[in-house]
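Visitor: Pasting the sequence and the predicted coordinates here, then a few questions.
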Amino acid sequence: MTPFAIGGLGTTELLIILAVLVLLFGASKLPELARGSGRALRIFKAETKGLMDDDEDPATKTPEQRELEARQAQVDAEAERRRRGDTTI
């Protein structure tokens, strides 16, 4: 097994897949595609985590926990706005 084997694919197969991607999308579009895929995976991960958090009983949370979650949501929203370059509030 080669050190670059991913999911049972060897180096040759990965190079062929990469060549096909370059032919289909062009070299300039590949970073944009990777960025979009990364964003989609991050959103998917956050949503699945949110579903798991929804299973918790809100009545068992202390006021401090609720306040901490509200502050974290504000910080996350501000970080997302800054990442997008959005300066409006």
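Guide: Alright, I've got the coordinates.

Visitor: Please count neighbours and contacts with C-alpha atoms only from this point.
Guide: Noted.

Visitor: burial of Ile10, as a residue count?
Guide: For the record, residue 10 is Gly, not Ile. Counted with other CA atoms under 10 Å, residues neighbouring Gly10 total 14.

Visitor: Oh, that last question was meant for Ala59, not what I typed.
Guide: Ala59 has 7 nearby residues by other CA under 10 Å.

Visitor: ok, now Asp55?
Guide: Using other CA under 10 Å, Asp55 has 8 neighbouring residues.

Visitor: Can you give me the distance of it to Ala79?
Guide: In this view, Asp55 and Ala79 are 26 Å apart by CA to CA, to the nearest Å.

Visitor: want to compare, so here's the second one:
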Amino acid sequence: MFGKLGWPEIILILVVVVILFGAKRLPDTARALGRSLRILKSETKAMKEDGAAEAPASTQSAQPAAEAPPRTISAAPGDVSARPVGEPDHNRR
């Protein structure tokens, strides 16, 4: 009963979305949703890479680590808001 959406149900959902948000706000909402999904995807990829990089390092003997440069979070393509991790951004309000 709930496992399959047909064309009438999809059209009804789209009509309700257009009524709720209005036709003028839909492109902006879709862009914001796409941007959020890209950021989420890049963050999960970075977390997986960090986890894979840390696994072999934890099996090695405990040696003092050299001072590493500050890590930055790379933004999604087209977003230029990359900034160092752990440093507060006092210019933003």
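Guide: Alright, I've got the coordinates. Small disclaimer: the values here were computed from a predicted structure and weren't measured.

Visitor: TM-score of the superposed pair?
Guide: The TM-score (TM-score structural alignment, normalised by the length of the first structure) is 0.57; 61 aligned residues with a CA RMSD of 2.6 Å.

Visitor: element containing the most centrally placed residue in the second structure, please.
Guide: Centroid-nearest residue in the second structure, with CA atoms, centre = their mean: Leu40, separated by 1.6 Å. Using DSSP states H and E, Leu40 of the second structure falls within helix 26-59.

Visitor: Asp76 of the first structure now?
Guide: helix 63-84.

Visitor: And that helix, how far out from the chain middle?
Guide: Averaging C-alpha positions (CA atoms, centre = their mean, to the nearest Å) puts helix 63-84 of the first structure 17 Å from its chain's average.

Visitor: just stretch 42-53 of the first structure next, same as before
Guide: 10 Å.

Visitor: Read off where that stretch ends up in the second structure.
Guide: Aligning stretch 42-53 of the first structure against the second structure (TM-score structural alignment) gives residues 38-49.

Visitor: Buried ones in that stretch, by neighbour count?
Guide: Judged by neighbour count using 16 or more other CA atoms under 10 Å, the buried positions of stretch 38-49 of the second structure are 38-39, 42-43.

Visitor: Nothing else from me, thank you.
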